[in-house]
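> Sequence and computational prediction follow.
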Amino acid sequence: MDIKMAPPGIPDLAAARRGEPVREERVRELITFVDARHDCADFRAATLIALLYAPPTSLSPELRAEVERAILAFAYRMDEPGTDAMCMFSENHQVLFAVLEYL
């Protein structure tokens, strides 16, 4: 998989919102992208947070724990430690980072 060009979401997000199981390999790809803090990782983090708000039956307990870990370890502000390639200056990213941190 070319991680930089990975799609920002998962095709079965609507199914997850109904409590149907998601394809775990796709969620793990998003986790890898978010962990690497590539540019636009905030869009992938939004998908991961949406999965956390989905019914518990959509994720295995192990995968839910992986998603939670990735979200808690994510950088939401420029002054957080770590190396990243994320754009945080444009208005749309500023709004999304603030919303993600709040959620």
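All right, it came through fine.

> alpha carbons only for contacts and neighbour counts from here, please
Fine.

> Could you check which helix or strand contains F97?
For F97, the enclosing helix or strand under DSSP states H and E is helix 91-102.

> hold the first one in mind and look at this next one:
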Amino acid sequence: AAAYSAAKAGVLALTKSLGKELAGYDIAVNALTPSPARTRILEQLTEAQVTYMLGKVPRGRFVEVEEAAAMVAFMLSDENSFTTGATFDLSGGRATY
């Protein structure tokens, strides 16, 4: 857990640093922290593991792939042209950072 936490913190800090450093060049740097989605990768897990993962999501469901795609589309859109160095939370209330 320590290595995962350290890596995650590093990505979030790098997002903030690069967002600030590249803002003057009109380059946005943002991150997305999605909850798991019910995709084919979950087929590699046991049902008990999937149930455990789902139990960690306060919204009580996995994120839909379409929801993640819509968030990414917004993050890249002109409507979001001012934001940089941000982390967009798509975790269903699960994110802790």
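Happy to help now that I have it. Keep in mind it's a predicted model, so treat the numbers as computed, not measured.

> Post the TM-score for the overlay when you can.
TM-score of the superposed chains, computed with TM-score structural alignment, normalised by the length of structure 2, equals 0.27; 46 aligned residues with a CA RMSD of 4.1 Å.

> what about the helices in structure 1?
Here structure 1 has its helices, by DSSP state H, at 13-17, 24-36, 41-52, 61-73, 91-102.

> Now render those helices as CSV, adding mean neighbour count.
Output for those, formatted as CSV (neighbours: other CA atoms under 10 Å):
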stretch, mean neighbour count
helix 13-17, 18
helix 24-36, 19
helix 41-52, 21
helix 61-73, 15
helix 91-102, 13
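
> Against which helices or strands is the helix holding F97 of structure 1 packed?
Under the contact definition 3 or more CA pairs under 8 Å, 6 or more residues apart in numbering; DSSP states H and E, helix 91-102 of structure 1 sits against helix 41-52.

> for the helix it packs on, packing partners?
Other elements packing on helix 41-52 of structure 1 under the criterion 3+ CA pairs under 8 Å, 6+ apart are helix 13-17, helix 24-36, helix 61-73, helix 91-102.

> Break down structure 2 into its strands, ranges please.
Using DSSP state E, the strands of structure 2 run over residues 31-34, 87-90.

> Same list (the ones you listed) but as JSON lines, adding mean neighbour count and distance to A70 of structure 2.
Conversion of those to JSON lines gives the following (neighbours: other CA atoms under 10 Å; distance: least, CA to CA, whole Å):
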{"stretch": "strand 31-34", "mean neighbour count": "18", "distance to A70 of structure 2": "12"}
{"stretch": "strand 87-90", "mean neighbour count": "16", "distance to A70 of structure 2": "11"}
